[in-house]
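> based on what follows, work out the 3D shape:
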Amino acid sequence: MKFNVINFEQPIGNFFMTVMPASFVSQIMLVKERVNGGIQREDSKKRIREITLYCDDPDATFPTPIILSVNSENIKISAGSVEFEGKGNYAEVLDGQHRIKGIAKSNKIDQFTLPVVFVIDATEEQKAYIFSIINSKQTRVSPSLIYDLFDVVETRSPHKTCHELARSLNSSDESPFFGRLKMLGKGGGENASLSQGAFVKALLPLISKNPDKLARDIKNQAELTSENLPFSKYFIERKDEIIFKIIINLFNAVRDIFPEEWNNPRDFILSKSIGFTAIIRAYPHIHSVGLQKRDLSRGFFREYFSEFNDILVKGEYTLTSKHFNASEASIRGLTKLLQDAVNNMS
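Next up, the predicted model:
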């Protein structure tokens, strides 16, 4: 097949850029894994599946180039055009294997045209160098920035709702999080101890087990079904103000029972990511009891955290890094104690 092409030079050598149907890239691509003498990592089935599902998003986009290495015997370049002449799999993928495989497994492959950059007759050393540079020099984007960018997206989604909740809680003077969240992963007041990213990551599972799929379903105007999660029904019914009020009540009660621990993040972990995450993980159990009592008020949550405080006193625990460090095991241990307090109320 023949495509328009442009040539550009960089210190390592010549590169060529074109645009191809994803179906054609899939036909010619060759993936050589490290175990077989190549440069690529073993396929991540999880990543491929995520991309396949993402292709169902009506706004799906793959604007960054696939990078290939092609031998000169399989390619012919003339003025402003390139023609691929080989048969079978001959274009070795240096970057983008999961994108191509994920798109190929979807039923939307014909909808995608992809930017492709390729090199010709690269040595194995050059291929390895290009691969290593691509995968070592990219700067990881802050999760807080990613979540904050949902503010400019008009379509409703669990991510956008969680971002808006974080922003509202950080700016409302009735909120225990007033000036306490690090928006965009930085800033905040003197006692800011929880990032927007950590807040959103912990909260999303209370809305949906698969928030990405839920966001796609909303875009595709699919029928939405409530999940057995505390905030799922409120989100589907567009009652985000109820979620906001519950979080206000829940964490104001935390502050009521543990004023020193909440207001002193330098010495205590309660208002840090570990404390917030543990409370949110335990919340489905707390919510269940609250529904039984038909009470999700600040008073109900105060009663609950009083029970939790009794457990801490009996176990001689303090909400400090001495007993609860930043490890996953510590978060699980603190979550278990919070769940035990629920059992005392049932």
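> use CA for all of it now, contacts and neighbours both
Noted.
> how about the helices in the stretch 151-300 of the chain?
Ranges of helices within the stretch 151-300 of the chain are 158-171, 196-203, 211-219, 232-236, 240-257, 259-263, 273-292, 298-315, based on DSSP state H, counting those that start in this stretch.
> could you dump those helices to CSV with mean neighbour count and distance to L53?
Below are the helices of the stretch 151-300 of the chain laid out as CSV (neighbours: other Cα atoms under 10 Å; distance: least, Cα to Cα, whole Å):
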stretch, mean neighbour count, distance to L53
helix 158-171, 22, 17
helix 196-203, 22, 20
helix 211-219, 18, 8
helix 232-236, 19, 21
helix 240-257, 19, 26
helix 259-263, 17, 41
helix 273-292, 19, 26
helix 298-315, 17, 39
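> any idea how far apart the tips of stretch 202-214 sit?
End-to-end distance for stretch 202-214: 17 Å, by Cα to Cα, to the nearest Å.
> likewise stretch 77-95?
So stretch 77-95: terminal residues 22 Å apart, Cα to Cα.
> out of the helices of the stretch 151-300 of the chain, which gets nearest to T52?
helix 211-219 (11.4 Å; Cα to Cα).
> surely L194 touches N170?
No - using Cα atoms under 8 Å, L194 is not in contact with N170, being 10.6 Å away.
> gap between K127 and R99?
19 Å.
> check N309 too.
Applying Cα to Cα to N309 and R99 gives a distance of 49 Å.
> now the helices of the stretch 151-300 of the chain in JSON lines, with distance to M29?
Formatted as JSON lines, the helices of the stretch 151-300 of the chain follow (distance: least, Cα to Cα, whole Å):
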{"stretch": "helix 158-171", "distance to M29": "35"}
{"stretch": "helix 196-203", "distance to M29": "36"}
{"stretch": "helix 211-219", "distance to M29": "29"}
{"stretch": "helix 232-236", "distance to M29": "42"}
{"stretch": "helix 240-257", "distance to M29": "46"}
{"stretch": "helix 259-263", "distance to M29": "55"}
{"stretch": "helix 273-292", "distance to M29": "43"}
{"stretch": "helix 298-315", "distance to M29": "57"}
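> and this one, so I can compare the two:
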Amino acid sequence: MSGNEKTITVNVFEVEQNNNVFYIGKIKASDLISIATVKWRGSQESQKNKYLNEVKEKLHGGFSEEEGIQRVLELNRLEKLATYIKEKEGIFPNSLIIALNTKFKDENEEELLEKYEEGFELNDSEVPGMYTLKIYRDQVNAFVVDGQHRLAAFVGAEDKVEEYDLVVTFFLNLEIPLQAEIFATINGNQRPVNKSLLYDLQAFDTGEYNEIKRCHGIVKWLNINEISPFYEEIKMLGTGYGSISQSAFIDELIKYVKERRTNKHKSFLQGKDNKEIIQLLLSYFLSISEMFPEEWKNKKDYVFLKTTGFGALMKLLYYVYIHFNINNKPFKKANLKEFFGNLSKEDFSKEKWGSAAGQAFQVKLFKHLAHKVLGDDEMLGLLDSKYKYFKEKEFTGN
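Purely as a prediction, here's the structure:
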């Protein structure tokens, strides 16, 4: 049943399968639509008919493989479902699967991430096994794990949303690996989903999952905190108004975080905790953004806040870090700004560098930067060899 304007109250019963608990109940289509999303889980906006507004926006602007909601919605299918709801008095007896998450909830990163009160309450009822689920509209995102087309079809049948009950299976603060497993099992034979969405769902084995989860928490922190040079500049699910996608950021960061079978020394961030990694990234990128404020802010005319420019800077990060480490110099913003002094008169405009993309451009820009501040390729090789020697002694204990 619907609650007041700020809350939704749903009667649910508990189901346990293989030590996993979920809740099944019914909810008005209008209520679910007001909190549901497949475009992003971390949205801070709360608005009436949020999901339908997202769908309308995409229908009006057109879909693309890069920007689609979860997967690209099929217009013909939506029209048929809307007709089925309106004209055929159609029913949807099968359950939609919803992952109900408190906004920015991450149990492993509580000290880093923005905090909200719990987005829902689960209270006992007089009937054994039954509960009342009280949902605070402003403090949750209801991620549509399965049923996106059924819910989106109401964009063409909005006169039905207030009277139409939907059967819903709720997972509460569903652990991300299980959310990914459910999503992948249901949609495994469908077209591939957006890579950034998969990173957010963490559909990986235990070791890789832990590494990506660490990177995800770090990237999210950098995106939501105003002291970060990447504040609101990261497209967390590959969509939105940021300059760099979450997947592109994680692709670069995980190279230094993951466990390697060979060249272990290049995973120089692996032994650091998340606070240390964030501080290191802040020192590095703040020094660059403060030295080049116009270049950093003006994404239209300069290369730094583009995926290729960011990739080049992340490649440079390793060599700058080991240079400081070998010379026992603190990796601090002031020291980094002094170190980057040779770049102060460099031109990083697109007029000079063009709008090239891809690994070739990243390597070209990286080498230009590295040669200016560290030396030629031979010097970079010697620097890497020296750091590898010291790290191997550390690994073997000799």
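> would you pull the TM-score for this pair?
Taking TM-score structural alignment, normalised by the length of the first structure as the basis, the two superposed chains have a TM-score of 0.48; 187 aligned residues with a Cα RMSD of 3.2 Å.
> among the helices of the stretch 151-300 of the first structure, which comes closest to Q27 of the first structure?
Of all the helices of the stretch 151-300 of the first structure, helix 211-219 comes closest under Cα to Cα, at 28.1 Å.
> other SSEs contacting the closest one?
Contacting helix 211-219 of the first structure under the criterion 3 or more Cα pairs under 8 Å, 6 or more residues apart in numbering; DSSP states H and E are the following elements: helix 158-171.
> just want the angle from the helix it packs on to helix 211-219.
100 degrees (axes from the mean of the first three to the mean of the last three Cα atoms, to 10 degrees).
> can you name every helix or strand that helix 158-171 of the first structure contacts?
Counting by 3+ Cα pairs under 8 Å, 6+ apart, the packing neighbours recorded for helix 158-171 of the first structure are helix 143-148, helix 196-203, helix 211-219, helix 240-257.
> give the buried residues for the host helix or strand of E16 of the second structure.
Using DSSP states H and E, E16 of the second structure sits within strand 7-17. The neighbour-count check on strand 7-17 of the second structure (16 or more other Cα atoms under 10 Å) flags T7, I8, T9, V10, N11, V12, F13 as buried.
> one more: stretch 336-343 of the first structure?
Residues of stretch 336-343 of the first structure classed as buried by neighbour count (16+ other Cα under 10 Å): K336, L337, L338, Q339, D340, A341, V342.
> tell me which residues are up against that stretch.
Stretch 336-343 of the first structure is contacted from outside by A278, I279, A282, H285, I286, V289, Y304, F305, E307, F308, I311, using Cα atoms under 8 Å, 6 or more residues apart in numbering.
> can you redo those as JSON lines with distance to I248 of the first structure?
Converted to JSON lines, the contacts of stretch 336-343 of the first structure look like this (distance: Cα to Cα, whole Å):
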{"residue": "A278", "distance to I248 of the first structure": "17"}
{"residue": "I279", "distance to I248 of the first structure": "13"}
{"residue": "A282", "distance to I248 of the first structure": "16"}
{"residue": "H285", "distance to I248 of the first structure": "18"}
{"residue": "I286", "distance to I248 of the first structure": "15"}
{"residue": "V289", "distance to I248 of the first structure": "18"}
{"residue": "Y304", "distance to I248 of the first structure": "15"}
{"residue": "F305", "distance to I248 of the first structure": "14"}
{"residue": "E307", "distance to I248 of the first structure": "19"}
{"residue": "F308", "distance to I248 of the first structure": "19"}
{"residue": "I311", "distance to I248 of the first structure": "24"}
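> the strands in the stretch 51-200 of the second structure, which residues?
Along the stretch 51-200 of the second structure, counting by DSSP state E, counting those that start in this stretch, strands occupy 96-102, 120-124, 130-136, 140-146, 165-172.
> which one, of those, ends up nearest to Y256 of the second structure?
Using Cα to Cα, those put strand 96-102 closest to Y256 of the second structure, at 29.8 Å.
> just checking, what packs against that closest one?
Applying 3+ Cα pairs under 8 Å, 6+ apart, we find strand 96-102 of the second structure packed against strand 140-146, strand 165-172.
> go ahead and confirm V70 of the first structure touches V117.
No - using Cα under 8 Å, V70 of the first structure is not in contact with V117, being 10.5 Å away.
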